[in-house]
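Visitor: please find the sequence and the predicted model below.
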Amino acid sequence: MQLGDCVLKPRKSSHSVFSVHLHLVFVTHYRRKVLTKEMIVRLGEMLEQVAKKLDCFILEFNGEPDHVHILLDLHPKNAISTVVACLKSSTARMLKKEFPQEVKKYYWGKVSFWSGSYYVASTGGATIEKLKEYIKNQEGGK
């Protein structure tokens, strides 16, 4: 499922030009298969809303009953851990509110919706080897 405007060109702020793309994976608590197709669609909308408030963009999103994958265009004013915390806490709260019956089948009391851990990897168009080669071949380089 593709969401939002695809921001693949570098973006600009007052003092920087940046292109920071991250692959994030969030897993449900205890890896319970709680996410329905309807919840995944709504979750994509929620993620877009929260990301926009952080000057970030969701480039791609999809999921399965026990985890979701997010391709995020990150604004460097944000710490990755802060963005992850905002995305997870906001969506957990909204999913519990909008899908109480589905969530209560798996979680009750103060059990969190998402696992405390997450996966993150930087992504880009060039491999590490290509970047090393490019930097090495700059004038004055080794």
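Guide: On my side now, so go ahead. A quick note: this is a predicted structure, and the numbers were derived from the prediction, not measured.
Visitor: all contacts plus neighbour counts: C-alpha atoms, from now on.
Guide: Fine.
Visitor: you'd agree residue 26 is in a strand?
Guide: Yes - the assignment for residue 26 is a strand, going by DSSP: H, G, I helix; E, B strand; the rest coil.
Visitor: beyond the helix or strand hosting residue 38, next helix or strand please.
Guide: Element membership of residue 38, judged by DSSP states H and E, is helix 37-53. For helix 37-53, the succeeding helix or strand toward the C-terminus, using DSSP H and E, is strand 57-64.
Visitor: show me how far the helix or strand following that next one is from its chain's centre.
Guide: Using DSSP H and E, the helix or strand that follows strand 57-64 towards the C-terminus is strand 67-74. Centroid displacement of strand 67-74 relative to its chain, using CA atoms, centre = their mean, to the nearest Å, is 3 Å.
Visitor: how about stretch 48-66?
Guide: On CA atoms, centre = their mean, the centre of stretch 48-66 falls 5 Å from that of its chain.
Visitor: tell me how far the ends of that stretch are from each other?
Guide: 20 Å (CA to CA, to the nearest Å).
Visitor: buried set for that stretch?
Guide: 48-51, 54, 56-63, 65-66 (16 or more other CA atoms under 10 Å).
Visitor: A further structure is provided below for comparison with the first:
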Amino acid sequence: MPNTYTQIHLQLVFAVKHRTAVINPGWKYDLYNYITGIIQNHKHKLLAINGVPDHIHILIGMRPTQSLSDLMQDIKQSSSKWINEQQLTVGRFAWQEGYGAFSYGKSLLPAVINYIENQEEHHQTRTFLEEYRRFLNVFGIEYDEQYLFKPLE
């Protein structure tokens, strides 16, 4: 019987609403574990997850059994609900609308994993918006500045 074989590696990038720096080092790994569970429950493979207080990067091996938009909706909706139920932030937590998704061939995965694992170091010299614009430019994605992630408030 024929089967479906794929190799889809995506880096997902998304930010806290208004890019407020509320992801606390004291509970960020619990959040990452929660998001990992969502990804694995959908039968995708988590390769790396890390971030800084205002945004997250995730690298996955994605199965073609679910749309990317459905996966992102589940990750953002479920993790927001979990953060709020756990009362981990002052006030209501929410992710900002939108996300970035960037594809990679297998040979680039070690470099992408290293990049994600060292987010704290990267953001000592580059802001989130500088990083995000760089991704868009490197991948040749046209964008309108007014529709990028909202500025810090």
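Guide: Nice, I can see it. Remember, predicted model here, so these are calculated numbers, not experimental data.
Visitor: picking up where we left off before, of all pairs in the buried residues of stretch 48-66 of the first structure, which one is the farthest apart?
Guide: Greatest spacing in those, by CA to CA: 54 and 65 (26.5 Å).
Visitor: buried sites along the lengthiest helix in the first structure?
Guide: Across the first structure, the longest stretch assigned as helix under DSSP state H is helix 80-98. For helix 80-98 of the first structure, the neighbour count (16+ other CA under 10 Å) marks 83, 84, 86, 87, 88, 91, 92, 95, 96 as buried.
Visitor: what does stretch 99-118 of the second structure give?
Guide: Result for stretch 99-118 of the second structure [16+ other CA under 10 Å]: buried residues 101, 109, 112, 113, 115, 116, 117.
Visitor: again with stretch 70-83 of the first structure
Guide: Neighbour-count burial for stretch 70-83 of the first structure [16+ other CA under 10 Å]: 70, 71, 72, 73, 74, 75, 83.
Visitor: the fourth one matches what in the second structure?
Guide: It stands for residue 73 of the first structure. Here residue 73 of the first structure is matched to residue 61 in the second structure, going by TM-score structural alignment.
Visitor: and residue 49 of the first structure, by the same measure?
Guide: That one, residue 49 of the first structure, aligns with residue 37 by TM-score structural alignment.
Visitor: and for residue 120 of the first structure?
Guide: Residue 120 of the first structure maps onto residue 101 in the second structure, by TM-score structural alignment.
Visitor: Throw the buried residues of stretch 99-118 of the second structure into CSV and include secondary structure and distance to residue 136 of the second structure, thanks.
Guide: Shown next, in CSV, are these (DSSP: H, G, I helix; E, B strand; the rest coil; distance: CA to CA, whole Å):
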residue, secondary structure, distance to residue 136 of the second structure
101, strand, 10
109, helix, 18
112, helix, 15
113, helix, 19
115, helix, 16
116, helix, 17
117, helix, 20
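Visitor: just put these in a markdown table and tack on distance to residue 2 of the second structure.
Guide: As requested, those are exported to a markdown table (distance: CA to CA, whole Å):
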| residue | distance to residue 2 of the second structure |
| --- | --- |
| 101 | 29 |
| 109 | 28 |
| 112 | 32 |
| 113 | 32 |
| 115 | 37 |
| 116 | 36 |
| 117 | 37 |
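Visitor: from these, which two are the most distant?
Guide: 101 and 117 (17.4 Å).
Visitor: next up, the contacts around residue 86 of the first structure.
Guide: Residue 86 of the first structure makes contacts with residue 50, as judged by CA atoms under 8 Å, 6 or more residues apart in numbering.
Visitor: and it, how close does it get to residue 32 of the first structure?
Guide: As for residue 86 of the first structure, its distance to residue 32 of the first structure is 21 Å (criterion: CA to CA).
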